[in-house]
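# A structural model of the following input is requested.
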Amino acid sequence: MSIHATTHLNFRGDARQALGFYHSVFGGASTVVTYQDAVNVRIPADADRVMWGLVAADSGFRIMAYDVPADMPWHQGENAFLVAVEGSTAEEITACWDKLREGATITQPLAPSQWTPLFGMLKDRYGVNWVLSVAVGR
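Sure thing, here's the model as predicted:
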């Protein structure tokens, strides 16, 4: 079992370009899933935007990014990042979630999703945005 934290950058339409830039700098593999790929389009303009993106290099460098949906507030520099926590089991992630959610505002309840056994988002009592999930395919 292991838990990893990764900086998760938030954009409004620039995530694909940013991930491409970071990939060119740090190398490794780059993965992009659009809202359309995940069958999660709420607003047509978001269909080809990044719902989940990752650059992971053999050096250990990892960065995630997504395009905040058009129906959610976003101000560059104000909510520019999330801390993404991935665990190898649902039990690990649930234990972290249960502690982080005390005094938090739940953005997305912890639940199964199309891409992982568990996924959830919250803003903790200190105003830090977190996304927790079970790692798949590692």
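
# from here on, contacts and neighbour counts on C-alpha atoms
Will do.

# farthest from the middle of the chain: give me that residue.
Relative to the mean C-alpha coordinate of the chain, counting by C-alpha atoms, centre = their mean, the farthest residue is residue 103 (21.2 Å).

# run through the residues that contact that residue.
If you count contacts by C-alpha atoms under 8 Å, 6 or more residues apart in numbering, residue 103 has them with 124-125.

# please report how far it lies from residue 90.
22 Å (C-alpha to C-alpha, to the nearest Å).

# residue 51 contacts residue 67, correct?
Yes: between residue 51 and residue 67 a contact is recorded at 6.1 Å, counting by C-alpha atoms under 8 Å.

# tell me where the chain has strands.
Here the chain has its strands, by DSSP state E, at 3-11, 29-34, 50-56, 62-67, 81-87, 105-111, 119-123, 129-134.

# any chance of those strands in CSV, plus distance to residue 74 and mean neighbour count?
Converted to CSV, these look like this (distance: least, C-alpha to C-alpha, whole Å; neighbours: other C-alpha atoms under 10 Å):
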stretch, distance to residue 74, mean neighbour count
strand 3-11, 8, 18
strand 29-34, 18, 17
strand 50-56, 15, 22
strand 62-67, 10, 23
strand 81-87, 11, 20
strand 105-111, 14, 15
strand 119-123, 14, 21
strand 129-134, 13, 23
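
# let's see this one next to it:
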Amino acid sequence: MAAVNPYLTFGGTCEAAFDFYKAAFGGEFQTLARFGEMPEMCGPGDKDKIMHVALPIGKGSVLMGSDAHDSMGPVTAGNQYTVSIQASSEAEADKLFNALSAGGNPYMPMAKAPWNAYFGMFNDKFGIQWLINFDYVQ
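The predicted model follows:
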């Protein structure tokens, strides 16, 4: 497995939060993308919200986050964090997805994603949110 990182979800304040974290940790954003860059993934009120931001914060650790788009509903204490796994292959991504989602709710099966990755999301049987990603270009 390449890495496990925290993924934080916000209700429209992701940019302000990550500007704050960037000031505290230092460094530069590795990625900052808005929902408007992929209009098929959002409604009209979401285009300026953060779809994905990544801030390296140490040896191999990346703090990641996004805003919830309108169709996801409100952000609550139970859905504001996710465990993100950066897999080292499609096969490893499938293995982890299948094992960890067993008995849970695999609401986005592993599939090729528009950002040149293999990606899936689920809640495990204990209610913890997970996302698994394998980047084709590393």
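
# so after superposing, what's the score?
The TM-score (TM-score structural alignment, normalised by the length of the first structure) is 0.89; 137 aligned residues with a C-alpha RMSD of 1.7 Å.

# would you turn the strands of the first structure into TSV with distance to residue 94 of the first structure?
TSV is the format used below for those (distance: least, C-alpha to C-alpha, whole Å):
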stretch	distance to residue 94 of the first structure
strand 3-11	12
strand 29-34	24
strand 50-56	21
strand 62-67	21
strand 81-87	9
strand 105-111	8
strand 119-123	10
strand 129-134	9
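
# wait, which of these is closest to residue 22 of the first structure?
strand 50-56 (7.2 Å; C-alpha to C-alpha).

# which strands and helices sit next to that closest one?
helix 15-26, strand 29-34, strand 62-67 (3 or more C-alpha pairs under 8 Å, 6 or more residues apart in numbering; DSSP states H and E).

# give me the mean deviation of the longest one from the second structure.
Right, the one you point to is helix 15-26 of the first structure. Relative to the matching residues in the second structure, helix 15-26 of the first structure has an average distance of 1.0 Å after the fit, by mean C-alpha distance after the TM-score superposition for the first structure.

# how about the residue farthest from the centre of the first structure, what's its match in the second structure?
Using TM-score structural alignment, the partner of residue 103 of the first structure in the second structure is residue 103.

# do residue 66 of the first structure as well
Using TM-score structural alignment, residue 66 of the first structure lines up with residue 66 in the second structure.

# go ahead and confirm its match touches residue 14.
Yes: counting by C-alpha under 8 Å, residue 14 is a contact partner of residue 66 of the second structure at 5.9 Å.

# shared neighbours of the two, anything?
Joint contacts of residue 66 of the second structure and residue 14 (C-alpha under 8 Å, 6+ apart) are 49-50.

# trace residue 82 of the second structure over to the first structure, please.
The alignment partner of residue 82 of the second structure in the first structure, by TM-score structural alignment, is residue 82.

# contact partners for that match?
7-10, 128-131.

# would CSV of those with distance to residue 39 of the first structure be doable?
Output for these, formatted as CSV (distance: C-alpha to C-alpha, whole Å):
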residue, distance to residue 39 of the first structure
7, 25
8, 21
9, 22
10, 20
128, 28
129, 24
130, 23
131, 19
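
# let me see the residues that make contact with stretch 116-130 of the second structure.
So stretch 116-130 of the second structure is in contact with 79, 81-85, 90, 93, 97, 100-113, 131-137, going by C-alpha under 8 Å, 6+ apart.

# same check, this time on stretch 48-66 of the second structure
3-10, 12, 14-15, 18, 22, 25-36, 67, 69.
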